[in-house]
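>>> Next comes the sequence, and after it the predicted model I'd like to discuss.
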Amino acid sequence: MTDADVAIVGYGPVGQSLAILLGRLGWRVVAFDRQPELYPLPRACHLDHEAMRILQAMGIADAVHEAIVPAREYLLLRADLSVLSDLPRGWRTPTGWEASYHFFQPDIEGIFDRAATSTPGVRIRQGVEVRTIESTAQEVVLTVGAPGSPGTETVRATFAIGADGANSFVRRALGIGEEDLGFEATWVVNDVEVHEGRSLPDVPDTGQVLDPAQPRHMAWLGGRHYRWEFMLSPGADPVQAAAPEAVWPTLSRWVDPSTADLLRSAAYTFRSLVADTFRSGRVMLAGDAAHLMPPFMGQGMVSGMRDAATLAWMLDLVLRGSAPVAFLDAYTRSRRPHVLAFIRQSMEVGLLVCETDPVKAAARDRVLAAQIETPPPFQPAVTAFVGDHPLAGTIAVQPRIANRDGRLLDDVLGFRFALLSPAAIDVGADVAAALRRLGAATAVIRPRGSAPSEGDLVEADRRFTDWLAASGADWVLVRPDGYVATAGAGAESLEESLASLWGEIAVAA
């Protein structure tokens, strides 16, 4: 008998997300973190619409939404702070949420923590470090103890997840290597809280100052919290550069030091790394333990939350006995190419922002100034446990459901597979059995103004109806993490598509 179904090493936002999702699915979870309490200072500051959809599955989207602010403005600025290019983030997302949000991390991490500690079956053990981890054929054996104490205990879990950050003990203990994609730049990150009653209206939601003498970034995180980041020149001493006496002369261009407090000033070297595999035996990696990317697209924490959502439903299938342990190889195949796409795109943006050659910077600025159209949002598809329909691997549209109090679809159906169609589908016994193995919900979604049958859902507009019709499909199977598993037209194509997906699981077995 194991002590837990899943042991999580690391209790930052990714470990918290995993604990909540797995606990809500009914599994016994224990999470370890060597720190005795939550880290009190901000690090991440950006969420996107996909993260908000994951927060729905965690049951805390509304609470988090109250603590964050939309980040609709993205300005590329010249050295004199005049606007070079305005890249609005107000595009309509498929998930029903705003494209981007900013936040002050201690505020939302507290919401995560309260959700985790109140979820039945979830135990949080802070101030406990993992000293050894071994994956056997049947379980994972961990040796844990308080930092600095010789005493240890043994914990056994069916699976374990290393969500223990960039310097992951779990990754090193498993001997998993990393691929370095070659980006490296050191910046000083400064978090400021202005005094009560103060605000800084001249600071945009997001502003990238494309100054070849010193690239800079600034953002309003909501409330009285702001962030500034400055790139360091090669050879600069990062410790000296992060000292308050070195930081305030630059910050004073925007904020009077007598009206604000410097909460944190720290030098970070931004890098681009990805683990060679995200799985070894019964142990998986998630978040910064699996990948690091430059922060210029704000996708670090979001990518870790995507890891958590994907891993939660895959582990659920395996723990329920619907898929073999080997199916978890699909986790690496699903997440690694996807996160690599974000790393490479973040590197491209970073190279644009970090240009220090005045001639190259001037050429860049001419191109940006001439740009009249906002680039489309970057949304790569996932490539594992998906079919061959054009919608497969893309983000599924999430409509609001008019006859369920206007709630978003996932809040109506829950964190599970969902077979969605605009009309009832007459499925055979094989399809029904396959859907039961997936734990899938089925729902007919009618456009507003139609005459629904009992039990049908009615969308508040025609987003779902038009999206599906434009693809030539009349049904879609959506994964719990919000990506399309497969789609098609007619009951026969549904049977074939499900057989193909289960064939992938059979091959793993």
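Arrived safely.

>>> drop to CA atoms for contacts and neighbour counts, all remaining ones
Fine.

>>> Check which helix or strand residue 15 maps to.
Following DSSP states H and E, one finds residue 15 within helix 13-24.

>>> Over to residue 132?
For residue 132, the host element (DSSP H and E) is strand 129-135.

>>> name the helices or strands packed onto that strand?
Where contact means 3 or more C-alpha pairs under 8 Å, 6 or more residues apart in numbering; DSSP states H and E, strand 129-135 is packed against strand 29-33, strand 140-145, helix 169-174.

>>> With mean neighbour count and distance to residue 21 added, can I get these in CSV?
Shown next, in CSV, are the helices and strands packed on strand 129-135 (neighbours: other C-alpha atoms under 10 Å; distance: least, C-alpha to C-alpha, whole Å):
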stretch, mean neighbour count, distance to residue 21
strand 29-33, 24, 10
strand 140-145, 19, 20
helix 169-174, 19, 21
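
>>> out of those, nearest to residue 187?
Set against residue 187 and scored by C-alpha to C-alpha, those come closest in helix 169-174, at 25.2 Å.

>>> I'd like the distance from the closest one to the chain centre, please.
Mean-position distance between helix 169-174 and its chain equals 22 Å (C-alpha atoms, centre = their mean, to the nearest Å).

>>> same deal with stretch 58-66?
Distance, stretch centre to chain centre, for stretch 58-66: 15 Å (C-alpha atoms, centre = their mean).

>>> Tell me the buried residues in that stretch?
For stretch 58-66, the neighbour count (16 or more other C-alpha atoms under 10 Å) marks 58-61, 64-65 as buried.

>>> here comes the other one, which I'd like you to weigh against the first:
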Amino acid sequence: MSIVMSNYSDVIIVGLGPTGATLANLLGTFGLSVTVIEAIDETFPLPRATHFDGEIMRVLQSIGLAEEALPFTHVNPGMTFVNLNREVILSWPRPDTVGPHNWHPSYRFHQPALEAVLRKGLDRFAHVNLRTGCELLSVVQSEDGVQAQFIARGKTTPEVVNGQYLIGCDGGRSPVRGLLDVPLEDLGSHEKWLVVDLIMNREVEGLTDGTVQFCDPQRPTTYMRCVGQRRRWEFMVMPGDDIEALTSPEGVWGLLSPWLVPADAQIERAVTYMFHGVIAHPWRRSRVMLAGDAAHQMPPFLGQGLCAGLRDAANLAWKLDWVIKGRASADLLDTYEQERSAHVRATIEHAIEVGGIIQTIDPEQARERDAKLGQGPRKMSSLVPRLGAGLHRAEDVSAGFIFAQPILESGVPLDEFVGSNFAVIGDRQLLDAVSPGTRMLWDINGVVRLPDEAQQCLDELNAGAVIIRPDRYILAVANSVEALEHVSTYLPGGNENEHARRT
């Protein structure tokens, strides 16, 4: 069989969903050459994920697409949990003002529109090659690189592309994960739900702008206000349900009858999903890595599934850039799974915990739940997990968390000023007092210096100075010249012995 040889790319991405498209935009921004292999020609036209947070808007900002995505969002005022009697048992309010990321803490979005923005963003890069309508056939690794063989739909001759690294962003059924023979760890929560997406014909009284979890043991139900005239209901599939009858138009309108009549809206789709929590291990086999749903999947009760994938992309992109350009050793890529797997595991476990509140179907257990929640605080807040051990200083309690995005004295947001670089922010006297060797280390690593900026953020961290990474996560903090010089060795281009010790 003859094979057509394609051009070399620094990185091969399999999958052009939100994670793959975001990763391709990040790598394109860094100037790396990319080939994306995607099985379908067009974006999937129906809504799937519906929520992202302020950190994800920062990722979109970093690739210059936040403003393009904004018209396809709705600021989410939060979530309310009500019991069988429609009494509030728990609330999760989200402020209507921008938060520490300089974006709102919670957004509803329309996934097909977001994917269109991300795909169009790739048109900016002549060095990013999209191969849609192509099926991955094989992946072969060597000491020098990785080779992917694929075939275009309707063709009989396979093609080959060579690269430094290949990233599987190809969804929950990931062919890349299958080719690597990577197992999934089952974290539990296997429940089937019916997801109903609607386009409203008119405004209906009583439907809030936020999200409501109806924690009704007779049938747990979720309502959410989405973008524009879109609304979504999710209904837990109960024991004994006839799926065919449940998903028929008559069955769907029967479920919707407490809120709507057929004249109120058009059913865009009604489909059942299995909500579960799984995580792959390992995420990396030499030059091939997994990201997004290929690496992990979670129940939707926190709205963090897509967020986790885009966090993967933001964590991995700058590390690939540094390794491919020779600024750091390939060992830096080991920190990707170390950091992200721990973070996403904590998120999945919390989503399962919240799902347990919603999915209680035993009436007595539901009464116990309501009584327990009624005894304590009735508000919940966002989980902010720390990165797992990796490229940050474990001794610093704030290291491994994302830094805020303050507006600098110049009026420019922090991320706009720093770009894709490391940065050191702190007291001018502290920054000026470091040794020539440390200043040289900062220069080697392209560290942007921001003296006398973000004082409120530093005060909240009880820090005189902070070093942040290109993905805005905190590398380390310091309160003395000696400490700042020491933590600077944690930079990827720092002291090799120190790097080896901490990893």
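Ah, there it is. The model shown is predicted, which means the values in this text are computed figures rather than measured ones.

>>> What's the TM-score once they're superposed?
After superposition, the two chains reach a TM-score (TM-score structural alignment, normalised by the length of structure 2) of 0.92; 489 aligned residues with a C-alpha RMSD of 2.1 Å.

>>> hang on, the earlier thing: start and end residues in structure 2 for the strand holding residue 132 of structure 1, please.
Per TM-score structural alignment, the counterpart of strand 129-135 of structure 1 in structure 2 is residues 135-141.

>>> The helix holding residue 15 of structure 1 vs structure 2 - mean distance after superposition?
Between helix 13-24 of structure 1 and the aligned residues of structure 2, the post-superposition mean distance stands at 0.4 Å (mean C-alpha distance after the TM-score superposition for structure 1).

>>> now the angle from that helix to strand 29-33?
Interaxial angle, helix 13-24 of structure 1 versus strand 29-33 (axes from the mean of the first three to the mean of the last three C-alpha atoms, to 10 degrees): 160 degrees.

>>> Pull up the aligned stretch in structure 2 for helix 13-24 of structure 1.
Residue span in structure 2 matched to helix 13-24 of structure 1, by TM-score structural alignment: 18-29.

>>> got a list of contacts for that stretch?
Residues from elsewhere that reach stretch 18-29 of structure 2, judged by C-alpha atoms under 8 Å, 6 or more residues apart in numbering: 13-15, 33-34, 36, 60, 62-63, 114-115, 118-119, 121-122, 125, 127-128, 169-170, 291-292, 306, 309-310, 312-314, 317-318, 321.

>>> what do you get for stretch 485-494 of structure 1?
Against stretch 485-494 of structure 1 from outside (C-alpha under 8 Å, 6+ apart): 385-389, 391-393, 425-427, 431, 472-479, 497.

>>> 7 Å - rerun?
With contacts defined as C-alpha atoms under 7 Å, 6 or more residues apart in numbering, stretch 485-494 of structure 1 is touched by 385-389, 391-393, 425-427, 473-479, 497.

>>> Stretch 186-202 of structure 1 too?
The contact list for stretch 186-202 of structure 1, computed with C-alpha under 7 Å, 6+ apart, reads 224-232, 242, 259-270.

>>> Now check structure 1 for the residue matching residue 103 of structure 2.
By TM-score structural alignment, residue 103 of structure 2 lines up with residue 97.

>>> On the three-state scheme, that match is what?
Look at residue 97 of structure 1: counting by DSSP: H, G, I helix; E, B strand; the rest coil, its state is coil.

>>> Please apply the same query to the one 4 residues further on.
The assignment at residue 101 of structure 1 comes out as strand when based on three-state DSSP.

>>> can you tell me which residues contact it?
Counted by C-alpha under 7 Å, 6+ apart, residue 101 of structure 1 has contacts 46-48, 68-71.

>>> re earlier: now list the buried members of the contacts of stretch 186-202 of structure 1.
For the contacts of stretch 186-202 of structure 1, a burial check counting by 16+ other C-alpha under 10 Å picks out 224-232, 242, 260, 262, 264-268, 270.

>>> any idea where the helices of structure 1 begin and end?
In structure 1, the helices defined using DSSP state H lie at 13-24, 49-58, 61-67, 105-117, 169-174, 238-241, 244-251, 300-319, 329-353, 358-370, 409-413, 429-438, 463-470, 491-508.

>>> Can you check which of the ones you listed gets nearest to residue 128 of structure 1?
helix 169-174 (13.5 Å).

>>> Where in structure 2 does that closest one fall?
Against structure 2, helix 169-174 of structure 1 falls on residues 175-180 (TM-score structural alignment).

>>> Have a look at how far, on average, that stretch is from structure 1.
Mean for stretch 175-180 of structure 2 is 0.5 Å (mean C-alpha distance after the TM-score superposition for structure 1).

>>> quick one: residue 113 of structure 2 and residue 71 touch, right?
No: counting by C-alpha atoms under 7 Å, residue 113 of structure 2 does not reach residue 71; the two are 9.3 Å apart.

>>> aligned partner of residue 208 of structure 1 in structure 2?
Residue 208 of structure 1 maps onto residue 213 in structure 2, by TM-score structural alignment.

>>> picking that back up, just the ones of the contacts of stretch 485-494 of structure 1 in strands?
Using DSSP state E, the members of the contacts of stretch 485-494 of structure 1 that fall within strands are 475-478.

>>> which of those has the most neighbours?
residue 477 (28 neighbours; other C-alpha atoms under 10 Å).
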